[in-house]
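Trainee: no sequence for this one, just the structure:
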């Protein structure tokens, strides 16, 4: 059986140090994603998104940095995590880039927060929440076939603070300079003598924690001065000049800028005299960059087109590119990208992105990417002909555990729900000869963690969250048009509403109207075309796309209107299932008594509860599924029992069979086999999948499939393929197995494990086969607690 990865969606960790773009090597962008490291090529013309995930860390990845290899075939990646470990990965170009773990080092006593490396040197530095900076040497063969790491020095920061950024630079032939800053308003400068760094200066001036540091040479001349950029929570970027010689550099004319007069004393130009083993230097304050309105997270230099430019990102939802004016010497912002949002700081669906946490230059400096609060990336590419930065399609993903997923009834798109309180819709962009997966809509942005989801029709779904009710959503016209145009789906859109939004302080998505670009909008007789509330209206052109939507649109304009609420449960919703004909919805909630562990049924025409609720379980019902013809409803729960409910002549479900000892531990999932209506599978914490068959006398256990750890998800393929029942299961350890059993002799089964490199790093929460695929080629969607959503291609050619 051949299993390949079709698509991976995963959100990035919101940490300014948790991403880096390799300017040499394989030129990939690596970012921390929960406990894993995601690898993405933003310049890939086929827009394939995340290519692979590196597993190994046991806690959140905080710091990622590429080590400069000076080779286009080899990348070396350094990663630091909240698990206190530093890991070294080596990547090489096979047909697809492959990375392997080379070494794991546990020297820090706290989470590693930042890593800094230096071009042309084998020295790198790490900083941790233990208030310690460590200096390392990476010793390697010329082709990096062997890599060894040696600890050179441990610097305990005094007075103690946590380093939020480090910057290394070459000072002269004999010395390196290291800048360290963090949860204080000062920057410490260290210089290396032989191999040991010593503190030589403390730079003052900032009035908040310092988030970003970066060194660069001002020009490519041999005797060029070094410039240090520091960015802080005080909303300012400061530039510092490191000048060789005893004479001080000419006072920067930028200091005389009258606009800076208001800052008074904080612009002191005190010179710090320092010296390396061979030469004397001075460090002076050079310039103050004003423009950001909130905390600044990153600042990084690049020489672009003969000019020195600085890229900065801020909590104010903007990314700025700065350049020194050639005549006045004043640093000015030449490009400002991102969102200019009226609802700054709002985290609702219609609010802002919540800040940009990372800003990175591409190796060729003509593309920049930034990361926002929602875990999604934005990308801008410079167009020389228009002299403009244009936004391009980037990648998105969940930032907390993905708890539920389901395909639309016709298999054209995939819906997922997560503890990050969003529901997302993924589909394939069919762009000429190529096709690529993207997020096309964010139907639900909620105030509660979302637990479960199921499709009712091709344009309607129901979801359950950590609240007592379920919500039903209908696809809006705007989303249907995007899917029709870009994904070549066909939607019967006669009855669809226009669009939706979430009112401020609200939880429910309200339907809103789409108006033409030239139509005035009247409010109580006053034309408010000029000062319109962006929440209450959406212009037609906003929903016209020739590409997958950007994050700004996903977070604001592509919600689905909520059309129904289903009441009745007393606690958080735990499971939901829809009958195959879409006429019934079955739901359950968390429970510790028989009274709350009931299953409630709702009809989808009138949205009324079908009384009475079904009572048999004594603890939380973990999974529900209707048989394909609707004859049975299968429920399983934490009370270790499975229950079969049969539909009678009045279309009421009553208890038919139950097994109070179906498994020896709690049952976590269940699924019906396809055409053989009489076969179902259950999966439990007792590391077993059990295959049951309904006979005239009762229900027989046909066979038990054993797994290495608790089985948390199981899904049977909706069709019998070549006389075999095919099923997939996922475990608590993140492993996936594809099993099959002869439809004539269920006792005969075989299981193939998916390669660990392809499997998620944490518990698998749900699996779903894509409907309407060819018999030999199937697709399986996987939701996991490692925040990833994956789609696998599975070739079943071996089943004859």
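Mentor: Looks like it arrived, so ask away. Since the structure is predicted, the reported quantities are computational estimates derived from the model, not experimental observations.
Trainee: When you work out contacts or count neighbours from here on, use the C-alpha atoms and nothing else.
Mentor: Will do.
Trainee: so how far is residue 621 from the residue lying closest to residue 388 once chain neighbours are set aside?
Mentor: With sequence-adjacent residues excluded and distances taken as Cα to Cα, 6 or more residues apart in numbering, residue 388 is closest to residue 382, at 5.8 Å. Distance of residue 382 to residue 621, given as Cα to Cα, to the nearest Å: 53 Å.
Trainee: could you list every residue that touches residue 677?
Mentor: By Cα atoms under 8 Å, 6 or more residues apart in numbering, residue 677 lies in contact with 627-629.
Trainee: Go ahead and list the helix or strand containing the residue nearest to residue 388.
Mentor: strand 377-383 (DSSP states H and E).
Trainee: what element comes up after that strand heading to the C-terminus?
Mentor: Next along the chain after strand 377-383, taking DSSP H and E as the criterion, comes strand 388-392.
Trainee: Which elements pack onto the helix or strand that that following strand is followed by?
Mentor: Once the chain leaves strand 388-392, the next helix or strand it forms, by DSSP H and E, is strand 402-407. If you count contacts as 3 or more Cα pairs under 8 Å, 6 or more residues apart in numbering; DSSP states H and E, strand 402-407 packs onto strand 414-418, strand 450-457, strand 764-769, strand 777-784.
Trainee: what do you get if the cut-off is 6 Å, keeping everything else the same?
Mentor: For strand 402-407, the packing partners by 3 or more Cα pairs under 6 Å, 6 or more residues apart in numbering; DSSP states H and E come out as strand 414-418, strand 450-457.
Trainee: Included below, for side-by-side comparison, is a second structure:
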């Protein structure tokens, strides 16, 4: 068997330090739950995330490249909530773990490196900053780490921002800030750092620090930018010499109003063995309306610019005015809106958490609360920043996954309360996977999903009911134009959908023509018409795109209208399955008694419940699947039993059952392509193959796996004489088993390589309909992460 990774979709961690862009090899690394995702934003093939680095056992909080000066090898340093620091070495996209450090006693929050010096600093929630020396040879084939110093912050607080800079060839300055409103400045003396100054002025926690030289001259002054939750950015000047620098023009800026009276230009003096220095306040940057998370410098086209990202859903570019010296915002990107909703202080979790410059300074990326990246590239011809295609992914555990009935696209749903649609973009004689629609943005965690037709699906959530969604014309046209997926939508369906205020149901809306510049009609009758509610319509131009949709489109304009609700269950929905012909839907909910552990059936024509409900299980039904001909329904549950139900003249009856099918709870089931043969997978670390023989069902094969088996599915489409099924385990392993002929003795099992497997337990696996011996078959795997990753494997 040949198995390769086709596509990875994963959301980024909402931590300002959890991403970095390598200046040597031009790729980006970001924390994604307990993994590190590697992505090249400049890839013309739009492959997206290429690989994941697994090793951490908890959320990755900090990622930082150690600049090697070579494109042949990159060194990556990561810090996690598991209290460890890990050193990775490799060349994009292949990396290996070379060192694990466990000196910190609490989650690592920040990492800072300094180009040209073999040191780096780490901060943690234990209230300490540790200074490390990276010991390596010329080609970094051997890498080791030595602890140089531990700085205990007093009074004790958590370091949320660390920055390093070289004062000269021998001395280094270190700035540390966090859950206090002050900045601590340390300088190195004989390889040890000592406190040199404490900068005051901010009125909230400080989230970002960054040093830069004012000009390209290595002897020019250092500038330090500090960004805070008080919505302001402060600039500080580190000047060499006994005399103080000229007073900043910012102190006389009339736009500061009363703030100008409280801005102090007190000089903080310190000295090294070679020179004396002073630190003075330089400028106050006003413009953001909420907490500021990142601030980073870049010299672009001979000018010094500062990039900042904020909770107010914007990125800002700051530059000093040549004539007055006042720092002003020259460009703002993101979501500019007067209706921002609640602020961070009142519970909002929006905004941009990460902002990064590309190595050449002509691109920037930002990560928002949805876990999706946004990317802008500067166009010199148009003198503006243009948004580009980036990567997206879930940010909580994914519970359900399914392919459309023809396999044209993939649907996933999970605890981040969204349902997402992935498809292949066909462009320039190549294809790449992208998220093309976000059909459902909900207020409850979503647990399961299944396709009814190629343009309709059903999902179940913690709200105890199921919802049915139909594909709108706008999404159908996008999939047709960009993916070559022929539209089968009903012509009576609406153009798009939106979510009403304080509502959970997606309502249909219409698309209208864009306004023209033609003069208004003098017709009195037309002039008396009521104005159109802007929330009930969408401009047709909004749905006319020539590329995969950006995050703002996905979050607002590509919802699916809800057409039905199915009631009946008393607890959170746990499983749903649709018959192959789409005529019947079977559902189940979480239960601790036989009265609630029933399976309810619904007719998809009238959307009425088919009674009576099916009673057999005593605990939660974990999985359901109809046989290929729709005659049988297989159910498994936490009560360790499987049940096969048969339909006779429209009435469903229990045909076979095994109360002790596994020794522990059964978590997955699947019918095979062979008649009367099905699979069950359980926490007893086994996959069992069952076959109907006359009036009995016997176990013909039991496959023992090294961990609890959490998911299983058979590939119906592999042809005659062959059975292929995939399974996932609680340890994050994915296996593919193959049996030739009708015998069960010779079974070949191949486990997916460690570098291609999820970081946590596999939740669901799903084979894509279609495929062939020549083209191979595709398998989607979702992992039971606090964060999600959607894996499409190519198997031949």
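Mentor: Arrived safely, thanks for sending. Bear in mind the structure is a predicted one, so any value in this text is a computation, not a measurement.
Trainee: The second structure: which residue goes with the residue nearest to residue 388 of the first structure?
Mentor: Counting by TM-score structural alignment, residue 382 of the first structure corresponds to residue 378 in the second structure.
Trainee: Quick check: that match vs residue 304 of the second structure, distance?
Mentor: Using Cα to Cα, residue 378 of the second structure is found at 16 Å from residue 304 of the second structure.
Trainee: returning to what we had before: quick one: the strand holding residue 382 of the first structure to the second structure mean distance?
Mentor: Superposed on the second structure, strand 377-383 of the first structure shows a mean distance to its aligned partners of 0.3 Å (mean Cα distance after the TM-score superposition for the first structure).
Trainee: Contacts for that strand next, please.
Mentor: 366-371, 388-392, 394-395 (Cα atoms under 6 Å, 6 or more residues apart in numbering).
Trainee: my guess is residue 477 of the first structure contacts residue 498, does it?
Mentor: Yes: counting by Cα atoms under 6 Å, residue 498 is a contact partner of residue 477 of the first structure at 4.9 Å.
Trainee: Settle this for me: residue 161 of the second structure is touching residue 180, isn't it.
Mentor: No: the pair residue 161 of the second structure / residue 180 is not scored as a contact, 11.1 Å apart, by Cα under 6 Å.
Trainee: Between the two, which is the more surrounded one?
Mentor: When residue 161 of the second structure and residue 180 are compared for neighbours, residue 161 comes out ahead with 29 against 20, by other Cα atoms under 10 Å.
Trainee: For the aligned residue in the first structure for that one, which three-state class applies?
Mentor: Using TM-score structural alignment as the criterion, residue 161 of the second structure maps onto residue 165 of the first structure. What DSSP: H, G, I helix; E, B strand; the rest coil gives for residue 165 of the first structure is strand.
Trainee: Repeat that for residue 554 of the second structure.
Mentor: helix.
Trainee: That one and residue 687 of the second structure: what is the separation?
Mentor: With distances taken as Cα to Cα, residue 554 of the second structure is found 38 Å from residue 687 of the second structure.
Trainee: Ok, residue 186 of the second structure next?
Mentor: Using Cα to Cα, one gets 59 Å for the distance from residue 186 of the second structure to residue 687 of the second structure.
Trainee: what about the two, which has more around it?
Mentor: Counted by other Cα under 10 Å, residue 186 of the second structure and residue 687 do not tie: residue 687 has more neighbours, with 26 against 21.
Trainee: ok so, going back, could the helices and strands packed on strand 402-407 of the first structure be laid out in JSON lines, adding mean neighbour count?
Mentor: Formatted as JSON lines, those follow (neighbours: other Cα atoms under 10 Å):
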{"stretch": "strand 414-418", "mean neighbour count": "26"}
{"stretch": "strand 450-457", "mean neighbour count": "25"}
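Trainee: Many thanks, I have nothing further to ask.
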